[in-house]
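Visitor: quick one, structure for this:
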Amino acid sequence: MSQLRRGVVEYCVLALLWDDRRYGVEILRELGKVDAMVTSEGTIYPLLSRLHRDALVEAAWQESAGGPPRKYYELTPAGRQALEEFSAAWPEFNDAVLHFLNKNKTR
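Guide: Next up is the predicted model:
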């Protein structure tokens, strides 16, 4: 299950950045609202670094009114394209997995 989750959480992070930029803890909180996507700082920050290295997100530090500066992440055009491609492929992939799961139930 962890491999499945790991492969999907990247796209959930990109989806969270679709409309607005967010900082790491904010992304963690949003993921944590869905049980299957709960993750830790030890997972999310390396993921964000990789997304940045792969040019799917941009990162910039910004001063915070109530504490230390925060690193905000936002989608790049390549990140938007990757998310659109995943969104287009997901229904077919999901249907294929359900096909085999349902086939197993009829045995």
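
Visitor: hey, let's count contacts and neighbours off CA atoms from now on
Guide: Noted.

Visitor: flag every buried residue along stretch 37-56.
Guide: 37, 39, 44, 47-48, 51-52, 56 (16 or more other Cα atoms under 10 Å).

Visitor: now, which of the residues you listed sits nearest residue 4?
Guide: Minimum distance to residue 4 across the buried residues of stretch 37-56 is 10.7 Å, recorded for residue 37 (Cα to Cα).

Visitor: for residue 6, see how far away that closest one is.
Guide: Using Cα to Cα, to the nearest Å, residue 37 is found at 9 Å from residue 6.

Visitor: related to what we said a few turns ago, export the buried residues of stretch 37-56 as a markdown table, with columns for secondary structure.
Guide: Output for the buried residues of stretch 37-56, formatted as a markdown table (DSSP: H, G, I helix; E, B strand; the rest coil):
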| residue | secondary structure |
| --- | --- |
| 37 | helix |
| 39 | coil |
| 44 | helix |
| 47 | helix |
| 48 | helix |
| 51 | helix |
| 52 | helix |
| 56 | coil |
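
Visitor: alongside the first, I'd like the structure of this one:
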Amino acid sequence: MIVENTQTQMRKGILEYCILSIIAKGETYASDIIAELKKAQLLVVEGTLYPLLTRLKNNGLLTYNWVESTSGPPRKYYILSDEGRKVLEQLDKTWEELSFAVQTAIGNRK
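Guide: Model prediction:
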């Protein structure tokens, strides 16, 4: 259906921004990213998250540390790189501009 496709595209468009924003708060484990997104009602599964994290890492926006776990294998914690922080600052500005533009465009429809 057209509406579902548009909704999916809108969510995909902001997912990377949200993930970078979550990781900017400090070292973050993948399941914690999923939990934060879920709290914001952005449901993401591991099969979507891990390829995105890999792409962000390959683009130089993230690094990671392995941390030993008392309950299993070591865990990979993601960290924003300096380049990632610069990109996030640009995305913050873009979001503010885009959010304002959308609110202006749709006006008081309701």
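
Visitor: can you pull the TM-score for these?
Guide: Once superposed, the chains reach a TM-score of 0.89 (TM-score structural alignment, normalised by the length of structure 1), with 104 aligned residues with a Cα RMSD of 1.5 Å.

Visitor: returning to that earlier point: and the buried residues of stretch 37-56 of structure 1 as CSV, adding distance to residue 68 of structure 1?
Guide: What follows is those, written out as CSV (distance: Cα to Cα, whole Å):
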residue, distance to residue 68 of structure 1
37, 27
39, 23
44, 19
47, 22
48, 19
51, 23
52, 21
56, 25
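
Visitor: which one's the longest helix in structure 1?
Guide: When structure 1 is parsed with DSSP state H, its longest helix is helix 77-105.

Visitor: what about that one, distance to the chain center?
Guide: Helix 77-105 of structure 1 sits 15 Å away from the centroid of its parent chain (Cα atoms, centre = their mean, to the nearest Å).

Visitor: show me what residue 94 of structure 1 lines up with in structure 2.
Guide: Alignment note (TM-score structural alignment): residue 94 of structure 1 maps to residue 99 of structure 2.

Visitor: from residue 84 of structure 2, how far off is its match?
Guide: For residue 99 of structure 2, the distance to residue 84 of structure 2 - Cα to Cα - is 22 Å.

Visitor: skipping its backbone neighbours, what lies nearest the most centrally placed residue in structure 2 in space?
Guide: By Cα atoms, centre = their mean, structure 2 has its centre lying nearest to residue 19, at 1.7 Å. The spatially closest residue to residue 19 of structure 2, leaving aside those adjacent along the chain, is residue 33, at 6.9 Å (Cα to Cα, 6 or more residues apart in numbering).

Visitor: all set now, cheers.
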